[in-house]
Structures are given as C-alpha cells and as structure tokens.
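Novice: generate a structure from the sequence data that follows.
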Amino acid sequence: MTDPQPSRDSNRLPSEDSDRLPPVRFAYDRHTWKEIAHLLANFPVSLFGFIYVVTVLFTGAFLTLTVIGLPLLAAGLVGARQLGKLERARARALLGVRVDEPSPLPLRSTRNGVFAQLWMALKDPVGWRTVLYDFIRLPWGILTFTVTLTSLFVLWPVLPFIARGLANADRAMVRGLLSPSDELERRIAELESDRGVVVDTAAADLRRIERDLHDGAQARLVNLAMGLGLAKEKLLEGQTDDTVAMMVEEAHGEVKLALQELRDLARGIHPAVLTDRGLDAALSSVASRCTVPVKVTADLDSRPAAAIEGIAYFTVSELLQNISKHSGARSASVDVWRTEKRLLIQVWDDGRGGANLDGGTGMRGLAERLDAVDGLFVVDSPPGGPTTVTAELPWRDRSEDVRRT
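Specialist: Alright, predicted model coming up:
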C-alpha cells in the first residue's frame, strides 16, 4: 500500500499563510457618514446658536430697566425653544437620537392677561436649558469640526472611531439638555395649561348661579315681598275682603315656586341625594327626569372622592339633557364602573347621532372639564346614530379626602 501523494502545498511553511491576518477594514457605512456630517455641521450651527443667545441675553439684560427688556427676553426664550426643536430634529436625522418634545408653553390657555403670559415665558425651564446648550456648544462645535475635518485627510483609517466617540458626546448633550427633564415637568406644564380651564369653568358656574338667582328665585321673592306689603296695607286699612285673601293666596303660590327654584338650583350646585346616597342613586334620580327611558347600571364597590363623584354626576346629567333636547332617541343607558385606578362612564342612546365636540359649547366644555382633572372624553356619534359617549376619570378613594381633611 502506497502512501498518498503529498498535497501540492504540503511543503509550504505554516507561518506563511496560517498566521497571516485578514486586512483590517473600517466600516464607512451610512451611519458613520451621518455622524461625520453632524460633526462637520456643528460649527456653523453652534456659531449661530451662540450669537443668538448672547444677543438675546445681553440685549434683554441691558434693557431690563426699560419696558421692552423683559418682553424681549421672553421672546428670546421662546425663540430658543425653536432652536432646541431644530437641534432635536438634527439629532434624530443624523444621530438617531429619539428625544421626546417638551410640552409646549400653555400661553394660549392663560386667561390672566399679558403679564401672566410674560412670566410663564420667563420662567420656562425648556427655554433656559436650550440657552445653556447653545451657550456651551461653540467651543465644542469648533473642536468637533476641526478634528473631523483634519481626520478626513490625515487620520482616515481611524476616523470612524473618532466620529463615533464625538457623536456619542453629542448624543449625551442632546439627551441631557434638550429632552424633557422628567415626567414631573411635563405634568406641571399640563396642569398649568389646565388651570385656566378650571378657573374659567368655575367662573362660568358662578355666573350661571348668579343669573339663575337673579332671574328666578330673587325675582319671585321680590314679587312676594311686594304682594305681602300690599296685603299688609289693606289689612291695616281694615279691609278683609276677597282681594286680600287673593293676594295672600298669590303670595303663597310665589313662595312655593321660589322654593322649587331654589331646590333646583341647589341640585345644580350639588344634589343632596349625591351626598347622602352616592353616585348610583343620584344618577337614577337624574335619569328619571330625562324625557327618554334610561337604564342605569352602576358597578362600584366603593364611593370615589367627592370631587370625582361630582364631576361624574354633572357629566351624566348634561349628557342626559342633550339626549332629551337634541337626540330624538327612544331609549338610552348609563353604565358606570371602576377599572383599577379609573372611573369609567358610558352614556348611550339610539338617537339620530351626529354629535361632536365642535357642535356646541356643551360637549366641548365637558371635554375641557374632564381634561383638567386628567380625564378623557370620547364621542362616537355617526350620522344616523347610535351615539356612545365614554368618559374616564381618575379614581381616588373617598378615604383619601378624609385623611387630607
């Protein structure tokens, strides 16, 4: 048996091929080129931002002794917000950084005048962090531009590593200074926005109560006083005929009407049945006054806080009034239940549909009132019906109110 023929390369020394490493290849993929483009753009962008913030701060500070200084500074901070928005967009496009947009300034929801809007802009933390970002970026922009441009011609093999390191520092700056600081800041901005809605709603309720008192019970009580005064004069004159008896009878009727109007007004402020017996009984009571048969189902193992209970009651009350006046429905239903930390309400009717938040102030007012307490309000009302309105409120136990008091 003969030995097999040796391989054609069997006499090659092992060190000639087996120890030879493959050539080093650096990945110049699209991500690397985006990072390089970002670093090269740092200098012109940071130069513009630096000039902007220095001009705004210097001019605003210099002119604070005049009437235009603070408004100019506030306008500059609003403009800084826009620079931050552009920087976040640039970071998303070139660095792949996903940063949430901060909550917008609720200037349009501020109803306390120009000075309140001015103060809100001046204390805006997002605007001030953007100013800090643009102020410290100029030396960094010069450094990254110089290093990247030099590396393109001198340090080409290691440029991807350099670009990645510098771009990571940019990512950290964007996340640290241009992102919302935390959820608390977002909630504060939302609550600032909703506070104007709450104040306006309360003011509208007070005006309604004043109007109802003036046009209703107050007018009846004035007529009652006048009628009783005339009857008293006739009695003092010695007249005891049927005229006096008729005047007293009319006054008695005015008293009963005034009492009924006062009860209705009190029910509109906060019904006694809601305080005494809870949401289930109160909704059944308001449903009994609806012109459409209403089925009420409440699945609650406990009572929510009084404020939440009141909002739920008045929401259902206004929705049932809309059904009575506008829906043309033959039947309706109200369902109330609790899911974890939320109170859910669903009002349904088989009417003509077509309801929406833009159709009038009633629906829009309900949506704003629920939004002000971190609730939701959804209307599903296609033309021809049926209509389903879903409201969601945060659940807070009544015992929490007791502990707070």
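Novice: use CA for all of it now, contacts and neighbours both
Specialist: Will do.
Novice: just the strands in the stretch 201-350 of the chain please.
Specialist: Along the stretch 201-350 of the chain, counting by DSSP state E, counting those that start in this stretch, strands occupy 294-299, 332-339, 342-349.
Novice: for the stretch 1-150 of the chain, same thing?
Specialist: Applying DSSP E, counting those that start in this stretch to the stretch 1-150 of the chain gives no strands.
Novice: list the contacts for Gln346?
Specialist: Taking CA atoms under 8 Å, 6 or more residues apart in numbering, we find Gln346 in contact with 334-336, 388-391.
Novice: Leu83: which of the residues you listed is nearest?
Specialist: Proximity of the contacts of Gln346 to Leu83 was ranked by CA to CA; the top entry is Ala391 with 38.2 Å.
Novice: where does the residue nearest to that closest one when sequence neighbours are not counted sit: helix, strand or coil?
Specialist: Using CA to CA, 6 or more residues apart in numbering and skipping the chain neighbours, the partner closest in space to Ala391 is Phe377 (4.6 Å). Here Phe377 is recorded as strand under DSSP: H, G, I helix; E, B strand; the rest coil.
Novice: list the contacts of Phe377.
Specialist: Taking CA under 8 Å, 6+ apart, we find Phe377 in contact with 366-367, 370-371, 389-392.
Novice: another for comparison:
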Amino acid sequence: MATEYGQDYGLPSEPGFGRPARARRSRLPAGLGAPFEGRSWREFGYVLLSLPISILVFTYAVTMVSLGAGLLVTFLGIPVLAAALAGCRGFGVLERMRARSLLGLQVAEPEPLRAPRRGASAWMGAVFKSGTSWRALLYAVLHLPWAVFSFTVAVTVWAWGWSMLTYPLWFWVFPAYVGQDGLQLYGDETHQVYLDNPFEITVTALVGLLFVLAAPWIVRGLTTVDRVLVHGLLGPSRLATRVVELESDRGVVVDTAAADLRRIERDLHDGAQARLVNLAMDLGLAKEKLQEDPQAAARMVGEAHGEVKTALQELRDLARGIHPAVLTDRGLDAALSSVASRCTVPVRVEVDLVERPAPAIEGIAYFTVSELLQNVSKHARATWAAAEVWRVENRLLLQVVDDGVGGAEASAGSGLAGLAERLDAVDGILVVDSPAGGPTRVTAELPWRGRR
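Specialist: Got it, this is the predicted structure:
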C-alpha cells in the first residue's frame, strides 16, 4: 500500500518505524571506524567468497550449456540445457541468500516456474520460457570477470594496507633472518634502497594507515556493483513486479466496487425503499378512508407527501454519493465547494487547474477530498480546514489541512487505509502528516490524464 506516515519514517527492520529513529553515536568518526566495523569485514568476506563461487558457477554454466548445445542434434540436448538453466536458478537462490546475509541486500524472490501441466516436457518448457532462468545464466557468465577484478583489488589493498601499517612491528625480521637492513624498496647492481631508518618506517606505517582507511570504502564501491548485478539479474523483473502490482490493484478495485454496491444496496433498502413501502401502505389506508373519513384521509395524504419529499432527498444524497451531477457539469471547483458547504467547520477551497482531468481521475479526486473533509467533521475537532487542488507536470495533487487535534493514522482497518488502497489502485500515493496536537496535513497524488 503506497502510504507514508509523516515526514520521518524508517525501515521496518530498524528501530523507530513510523517515527524518527534515534541516531546511533559511534566513538570513532566514520572514516576512522570503518576498518573495524562488522559491515566492512562482511563486505570483504563477500568479495573473497565471490571468486571461488563464481568460478564454480561459471564452469557449471559454460560446461552444461556447451554440452547441451552440442547435443541438440540428439534428443538429449533439450534436457541438458534445461538442467543448465535450472542449476543456474538454484545458484541464484544461494547468491541472494549470500547477498542478504553479508551485504544486507533484500532482494525479492523472482516469479516461480509456472508449468501449464505436470510432466518433464512441461517443466522444461517452463524453464525455457522463464526470463529468470536466462537472467541467472547471464549472471553466472558476467560475474566471473567482475569477481576476479574485485578479488584482486580488495585483497591487494587490504594486504598492502595492513602489512605497511604493521611494518614497525615486523621489520626486524630482515636484519635478523634475511641479512638486509629492511624491506627493499628499490635495488639494482649499484644502488639499493631499504626502509630501515625510523623516518622511513614511520612514513611506511602512515602510508599503510591511509590504505587501511581507504580499503573499506574501496571494497564498498566494489560490492555496489555486486548489489546491482544481484538485484538486476537475480531479482524479479520489472515486468513481473508490475504484473503483481496490477493484479493486487485489480483485487482492490473489485473489492472496492463490491463494497460500494453493498453500501448502495443497504442505503436503498434501509432508506428510500423502506420509506416508499410505508408510503404505499399509507396511501392504501388513505384510499380506504377517503369515503368514510375524508379529513383523516387528507391528513394521511399530507403525511405521505412529507414522506415523498424525504425519500426524494435521500435518493438525491445517494445519487450525489455515486457521482454528483455538479461534478460532471461544472468540475472540481464547484463540486468541492458544495462539499465544503456541508462541512461542520469553515473550509477554504482552492482549485488551480487550467483544464479538467479525465472523468475517472476527477471522480477519485472528488471522493478523496470529500472523505477527508468528512473525517475533519467527525474526528478532527478543528475550527477551520482548507482543501487545495493543483497540478504539477503529470501529477494531480490534493491537500486537506485542518487545525484539529491530530493523531490521524492510516493504520489497517481505518478509513485512511481504505482511501490509500483506492489511490494505490490507480498509481496514486497518500501521505499523512498528523502529529499529536495537530495540525493534520493529508496530501494525495494522482496520475494526471486529460480529457479526450
């Protein structure tokens, strides 16, 4: 559900979800503490493991695909290629787990295989038709050269950094066991340079410190590419993700339409229909008394006339709830002004639109503002409210502000949650900013579609 709570919100896995998280203070600055953080060592471990794993996966993928391609002239080629793709999918599962545990990368599972029927041939057809299988094969091929590069860079930087930083602790090995004054920096037949005096040893350690401090950030940059590869090739495709979103939105639209139909049926049954039944009974009694008691019959007809007026008003309110005529005829400005006039607090309405949006978007915008103003009347305990509508490029923005007690939340089961689901069904967004004590500011975004 595309709903945001206020201005500061954290990830569900972090403390303070839905409210500003308390900052964690570190005893060391970020640059100095990075070499000792668990995250840095986990990323370094990820790079170290990438090389042997990528060699294994690359060897499997290339061998199986080559074998399957060579056996295509026989009936064995198709099963071998299917097994190659299925194996790459399995390696993809392991890689997602490794990225999740060492890099903290949360990648959703891709779409599963969907075989139309049971059997080996149907399964192989599903493997070949799945884009996930081919992306996993592409990952197996592309990851090896990158793993070799990142392994070489990471190990070189870490090894040089720590060895140079700790050089003052082990430089004595050279004069004691190697027969030279220190680590040889340069040498030819006539001239040799050794790192042996205190100044050179200190400079070496300082250079090593720079390497140690830079190594975590270099490794982090290398793992950024791994994150992109895992997310882009081993996660769900954008098309599949969009299909899932559309399926969910379709369910929301169907449920919303069914709920609206039930509401209309209930309003008709409990309101206008009940009154019309009573009206028919009263008119029947008045007809029977017309000859024997004309005055009572006239009184009953008068009462029936009042019932007719009430039933007509209820039908008008019901029709306005389905789709108000003023919205169709005069647009959002007039329709929202009509809604504001029925609110229990003074409402300032401002609609800044050069042209009218498509009827469907206009209707959703109307009912969104209408429901928000109803919430102001029922729950806000406000003294004033404002409703604004404007357009920014290809988005239609709505905002309702009140000076009430605040504390509004789009929690599960609330009216704001249902409103957010309706907006989400058309790629809209609902943002609720309602601190305790107020004021409350609810902003909605809808895609702009003009009238044809």
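Novice: so what number do they get for TM-score?
Specialist: Once the chains are laid over each other, their TM-score by TM-score structural alignment, normalised by the length of structure 1 reads 0.62; 295 aligned residues with a CA RMSD of 4.3 Å.
Novice: same list (the contacts of Phe377 of structure 1) but as TSV, adding neighbour count, secondary structure and distance to Gly353 of structure 1.
Specialist: Formatted as TSV, the contacts of Phe377 of structure 1 follow (neighbours: other CA atoms under 10 Å; DSSP: H, G, I helix; E, B strand; the rest coil; distance: CA to CA, whole Å):
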residue	neighbour count	secondary structure	distance to Gly353 of structure 1
Leu366	22	helix	18
Ala367	19	helix	18
Leu370	22	helix	22
Asp371	19	helix	23
Val389	19	strand	11
Thr390	17	strand	15
Ala391	22	strand	17
Glu392	22	strand	21
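Novice: which one in structure 1 is aligned with Val254 of structure 2?
Specialist: Using TM-score structural alignment, the partner of Val254 of structure 2 in structure 1 is Val199.
Novice: give me the number of residues near that match?
Specialist: As a burial measure, Val199 of structure 1 scores 12 neighbours (other CA atoms under 10 Å).
Novice: most neighbours per residue, which of the strands of the stretch 201-350 of structure 1?
Specialist: Across the strands of the stretch 201-350 of structure 1, the average number of neighbours (mean count of other CA atoms under 10 Å) peaks for strand 342-349, which reaches a mean of 21.
Novice: angle of it against strand 294-299?
Specialist: Put simply, strand 342-349 of structure 1 runs at 160 degrees to strand 294-299, going by axes from the mean of the first three to the mean of the last three CA atoms, to 10 degrees.
Novice: what sits against the residue nearest in space to the middle of structure 1?
Specialist: Centroid-nearest residue in structure 1: Glu190, 4.7 Å away (criterion: CA atoms, centre = their mean). Residues near Glu190 of structure 1 by CA under 8 Å, 6+ apart: 103, 106.
Novice: and Ala311 of structure 2, what pairs with it in structure 1?
Specialist: In structure 1, the residue matched to Ala311 of structure 2 (TM-score structural alignment) is Ala258.
Novice: ok, now which ones touch that match?
Specialist: Neighbour list for Ala258 of structure 1: 216-218, 220-221 [criterion: CA under 8 Å, 6+ apart].
Novice: about what we covered before: any chance of TSV for the strands of the stretch 201-350 of structure 1, columns distance to Ala41 of structure 1?
Specialist: Formatted as TSV, these follow (distance: least, CA to CA, whole Å):
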stretch	distance to Ala41 of structure 1
strand 294-299	61
strand 332-339	51
strand 342-349	49
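Novice: which stretch among the ones you listed comes nearest Ile36 of structure 1?
Specialist: That would be strand 342-349 among the strands of the stretch 201-350 of structure 1, by CA to CA, at 49.2 Å.
Novice: state the span of structure 2 onto which the closest one is aligned.
Specialist: The aligned range for strand 342-349 of structure 1 is 395-402, by TM-score structural alignment.
Novice: one step back: which member of the contacts of Phe377 of structure 1 is positioned nearest Gly354 of structure 1?
Specialist: Distance to Gly354 of structure 1 across the contacts of Phe377 of structure 1 (CA to CA) is lowest for Val389, with 11.9 Å.
Novice: my guess is the closest one contacts Val347, does it?
Specialist: Yes: between Val389 of structure 1 and Val347 there is a contact under CA atoms under 8 Å: 5.2 Å.
Novice: structure 2: which residue goes with Val316 of structure 1?
Specialist: For Val316 of structure 1, the aligned position in structure 2 is Val369, judged by TM-score structural alignment.
Novice: I misspoke; the intended subject was Ala272 of structure 1.
Specialist: Counting by TM-score structural alignment, the partner of Ala272 of structure 1 is Ala325.
Novice: roughly how far apart are its match and Arg263 of structure 2?
Specialist: Using CA to CA, to the nearest Å, we find Ala325 of structure 2 at a distance of 20 Å from Arg263 of structure 2.
Novice: just Gln374 of structure 2 next, same as before
Specialist: Here Gln374 of structure 2 is placed at a distance of 17 Å from Arg263 of structure 2 (CA to CA).
Novice: so these two - more neighbours on which side?
Specialist: Legend: neighbour count by other CA under 10 Å for Gln374 of structure 2 and Arg263, higher for Gln374 (17 against 13).
Novice: count of residues packed around the residue lying closest to the more buried one once chain neighbours are set aside?
Specialist: Leaving aside its sequence neighbours, Gln374 of structure 2 sits nearest to Cys343 (CA to CA, 6+ apart; 7.0 Å). For Cys343 of structure 2, the neighbour count with other CA under 10 Å is 19.
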